[in-house]
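Just need the structure, nothing else, for what follows:
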Amino acid sequence: MTGTAVRDAAGWLDNRFALPEPRFRLLCLPFAGGSATFYADWAPLFSSTVELVPVQLPGRGALMGLPPAASIAEMADAIAPVAAASDVPVALYGHSMGAIVAFEVARRLQAAGRAPVHLFVSGRPGPRIVRPERPVSDLPRAEFVAMLRDYGAADPEILDNDGLLDVLIPMMRADFRAVETYRRPAGPPLECPVSAWAGLDDEEAGPDLMRLWEEETTGAFRLDCLPGGHFFLLDHHERIVTAVHRRLEAGR
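Model prediction:
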């Protein structure tokens, strides 16, 4: 814990896909500026044994009225107690910023004696690497919006709507600032298996950088590479879900 007041994250979990008797609960963390809806298409692809729980970070979607988190630690401090209260084993998936949030939640769960059964990550180098090399959170508005277009995740209709941008840009800046200021704290590696995916054309987190996640676990590590750039998982989510499901069921 960071020593600051911990926010109540009970309302951050999107429980639309709750199952009666799951064997595993998979918490999914979004990229910077992203929302829980990013993972909605994954839910029907899992069997009745894996319950998908997208995490809605404050400042977007149904939590638009809440101030965004100021740091990765603030996000993880809030999410970890809710995850620890799960009545079934928890696994974590995070893409880009979400990978670091998932990692920090996993560290907190392990320290509390409630280690996750698996950490799945994509789109973000191992946490010992500082990213991005060039801060973007304080860019002038026009340059910031141009960066979001290049980023490739934001809906062009949103980026063309000045009124909506007035509402969303503060949250997006906060997310990018959280990434820019993150530094991996000292501490032991994870004990759970870690699975990583890399886009072959991802300039931010290609295969060599994603391989650095192997340093973060004493458990099994696996890296899979798929065609595409930073958001390669948009075209390959069925393949990723299949792998996640199989590895959870196999316990490795």
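
When you work out contacts or count neighbours from here on, use the C-alpha atoms and nothing else.
Noted.

Residue 100: which element?
Using DSSP states H and E, residue 100 maps to helix 97-111.

Buried ones in that helix, by neighbour count?
97-110 (16 or more other C-alpha atoms under 10 Å).

Tell me where the protein has strands.
Ranges of strands within the chain are 24-29, 50-54, 90-95, 118-122, 194-199, 221-226, based on DSSP state E.

Just send those strands back as CSV, with distance to residue 207 and mean neighbour count too.
Putting the strands of the chain into CSV (distance: least, C-alpha to C-alpha, whole Å; neighbours: other C-alpha atoms under 10 Å) gives the following:
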stretch, distance to residue 207, mean neighbour count
strand 24-29, 21, 24
strand 50-54, 26, 25
strand 90-95, 14, 25
strand 118-122, 10, 27
strand 194-199, 5, 26
strand 221-226, 7, 17
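
Second input sequence below; structure requested for side-by-side comparison:
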Amino acid sequence: MISADRRQTSALRVLSPRTHARARLICFPHAGGAAGAYRGWSLDAPWDIEVCAVQYPGRGDRFDEPAATDIGSLLDDLVPALTSACTGGESVTTVLFGHSMGAAVAYEAARRLAVTGSPPAALVVSGQPAPERTRGGGTLHRATDRELLADLNRLGGTARDVMDNSALLGALLPAIRADYRLIETYRPLPSGPLDIPVTVLYADDDPEITADEAAAWSGVTTGACAVEVFTGGHFYLETRRAIVLPRVFRTVRAALPPTATAWPSTP
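So this is what the prediction gives:
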């Protein structure tokens, strides 16, 4: 478990501490999302998995900071806290998870951590094409507010009470636009392949990813790569949560070292 004096270090948020955690799942939000999106995950996590999330600048309790508009500067902001979590002298296995834009950020963060000698034990990506198959070239980050909001409606990941609150939307749109720019201009950063297991999750009715784009993630690692498809749209994580969340937690536990000792009460 992350010690109390590190729970709010920089970008990393511990959403529901687990005193006896053997593994840590660090989650990366989608475009426009914040760390709090994973609070429900943290409450549903089993006793031995502590769920954390990164808080991107420009949202949540970092609302007064400028949002990153490219993945390099975002990594510069996030990686120090991630490195601390991976090398804090604790016998805790760390796994990264990211959905949509968060999948690309988690992947690039895993690569940078690997270069510095502190890679995560595994990576789970969701709802995002493999880096070499990234669609890019989008122009919504330069579109009108109305067009940007129409795309948020299309994907369906923003709460109705937020979409109906014009004042709140006006405050959030700069960060959302910055995220769209980041993912629409994203290209894989120079680096070698990972050497960790990668799990790819996606939904069969998601317009943002195809089966081929999901399968192409196998090229990012020399380790094992598993691909699993669910029913639903881009935000199947919520509509199929009862099935998806246990799948993610099984992946986290699979990353534990063989010498990890399970308690008799392991659920």
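
How close are the two chains, by TM-score?
Scored against TM-score structural alignment, normalised by the length of structure 1, the superposed chains reach a TM-score of 0.91; 244 aligned residues with a C-alpha RMSD of 1.7 Å.

about what we covered before: for residue 75 of structure 1, find the nearest of the strands of structure 1.
When the strands of structure 1 are compared by C-alpha to C-alpha, strand 24-29 sits nearest residue 75 of structure 1, at 10.2 Å.

helices and strands around the closest one, which ones?
strand 50-54, strand 90-95, helix 97-111 (3 or more C-alpha pairs under 8 Å, 6 or more residues apart in numbering; DSSP states H and E).

could I get these as JSON lines with distance to residue 234 of structure 1?
Converted to JSON lines, these look like this (distance: least, C-alpha to C-alpha, whole Å):
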{"stretch": "strand 50-54", "distance to residue 234 of structure 1": "16"}
{"stretch": "strand 90-95", "distance to residue 234 of structure 1": "11"}
{"stretch": "helix 97-111", "distance to residue 234 of structure 1": "15"}
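
Out of these, which gets nearest to residue 73 of structure 1?
helix 97-111 (7.2 Å).

Can you tell me the closest non-neighbouring residue to the residue mapped onto residue 214 of structure 2 from structure 1?
By TM-score structural alignment, residue 214 of structure 2 lines up with residue 210 in structure 1. Leaving aside its sequence neighbours, residue 210 of structure 1 sits nearest to residue 125 (C-alpha to C-alpha, 6 or more residues apart in numbering; 4.8 Å).

Run through the residues that contact the counterpart of the one you found in structure 2.
The equivalent of residue 125 of structure 1 in structure 2 is residue 129 (alignment by TM-score structural alignment). Contact analysis of residue 129 of structure 2 by C-alpha atoms under 8 Å, 6 or more residues apart in numbering lists 135, 208-210, 213-214, 216-217.

Check the burial of residue 209 of structure 1 by counting its neighbours.
17 (other C-alpha atoms under 10 Å).

That one is in contact with residue 126, isn't it?
Yes - between residue 209 of structure 1 and residue 126 there is a contact under C-alpha atoms under 8 Å: 6.6 Å.

Can you give me the distance of the counterpart of residue 120 of structure 2 in structure 1 to residue 234 of structure 1?
Under the alignment (TM-score structural alignment), residue 120 of structure 2 pairs with residue 116 in structure 1. The gap separating residue 116 of structure 1 from residue 234 of structure 1 is 25 Å, by C-alpha to C-alpha, to the nearest Å.

which residue is nearest the middle of structure 1?
residue 98 (1.8 Å; C-alpha atoms, centre = their mean).

Make sure that residue is actually in contact with residue 31.
Yes - with contact defined as C-alpha under 8 Å, residue 98 of structure 1 counts as touching residue 31 (5.0 Å).

which residue numbers in structure 1 go with the helix ranked longest in structure 2?
Counting by DSSP state H, the longest helix found in structure 2 is helix 166-184. Using TM-score structural alignment, helix 166-184 of structure 2 corresponds to residues 162-180 of structure 1.

List the buried residues in the matching stretch.
By 16+ other C-alpha under 10 Å, the buried positions in stretch 162-180 of structure 1 come out as 165, 168-169, 171-180.

I'd like to know which of these is nearest to residue 199 of structure 1.
residue 179 (19.7 Å).

which residues does the nearest residue to that closest one once chain neighbours are set aside contact?
Spatial nearest neighbour of residue 179 of structure 1, chain neighbours left out: residue 97 (6.4 Å); criterion: C-alpha to C-alpha, 6+ apart. Applying C-alpha under 8 Å, 6+ apart to residue 97 of structure 1 gives the contacts 30-32, 124, 175, 179.

From residue 219 of structure 1, how far off is residue 56 of structure 1?
Residue 56 of structure 1 sits 29 Å away from residue 219 of structure 1, going by C-alpha to C-alpha.
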